[in-house]
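Visitor: kindly return the folded structure for what I paste below:
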Amino acid sequence: MTDRIALFLGALVAALLIADYALFDWANTLFLARKMLVLIEWLAFWR
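Guide: Now for the predicted structure:
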């Protein structure tokens, strides 16, 4: 991965987080965080 691609992806993630905060009051980020926690717990069970 080049520096240019990494910077673009970082800026994209930052922009999406800012948009989620401004438009939806962290609703989407919180939803994804909860689903990620469930996935991690499920994977830990099968380890």
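Visitor: every contact and neighbour count from this point should use C-alpha atoms.
Guide: OK.
Visitor: mind listing the helices for the chain?
Guide: Taking DSSP state H as the test, the helices found in the chain are 3-24, 27-45.
Visitor: export those helices as TSV, with columns for mean neighbour count.
Guide: Listed next are these as TSV, based on neighbours: other C-alpha atoms under 10 Å:
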stretch	mean neighbour count
helix 3-24	12
helix 27-45	11
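Visitor: for burial, what's the neighbour tally of D25?
Guide: 12 (other C-alpha atoms under 10 Å).
Visitor: following up with a second sequence; could you model it the same way so I can compare the two?
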Amino acid sequence: MTNQIALWLGVFLLGGMMLDFAMFGTEHMLFLGKKMFELLEWMAFWR
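Guide: Next up is the predicted model:
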């Protein structure tokens, strides 16, 4: 992955998060963060 692709991907993700915060509040990100940690623990088990 080049630096330019990584930069645009980061800008896209941050823009999506800001849009989600503006429209729906922070509850969705908290839920998704918890689910992401569960997924990481599950993947670490199978490693």
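Visitor: quantify their similarity with the TM-score.
Guide: Once superposed, chain against chain, the TM-score is 0.69 (TM-score structural alignment, normalised by the length of the first structure); 47 aligned residues with a C-alpha RMSD of 1.9 Å.
Visitor: now M36 of the second structure: how far from M29 of the second structure?
Guide: Relative to M29 of the second structure, M36 of the second structure is positioned 10 Å away (C-alpha to C-alpha, to the nearest Å).
Visitor: I should have written E38 of the second structure there, sorry.
Guide: Distance from E38 of the second structure to M29 of the second structure, by C-alpha to C-alpha: 14 Å.
Visitor: cool, L13 of the second structure as well?
Guide: For L13 of the second structure, the distance to M29 of the second structure - C-alpha to C-alpha - is 12 Å.
Visitor: likewise R47 of the second structure?
Guide: 27 Å.
Visitor: what's the answer for A44 of the second structure, then?
Guide: For A44 of the second structure, the distance to M29 of the second structure - C-alpha to C-alpha - is 22 Å.
Visitor: same thing with L14 of the second structure?
Guide: From L14 of the second structure to M29 of the second structure the distance is 12 Å (C-alpha to C-alpha).
Visitor: so who does D20 of the second structure touch?
Guide: For D20 of the second structure, the contact set (C-alpha atoms under 8 Å, 6 or more residues apart in numbering) comprises T26, H28.
Visitor: try the one 5 residues further on
Guide: By C-alpha under 8 Å, 6+ apart, G25 of the second structure lies in contact with nothing.
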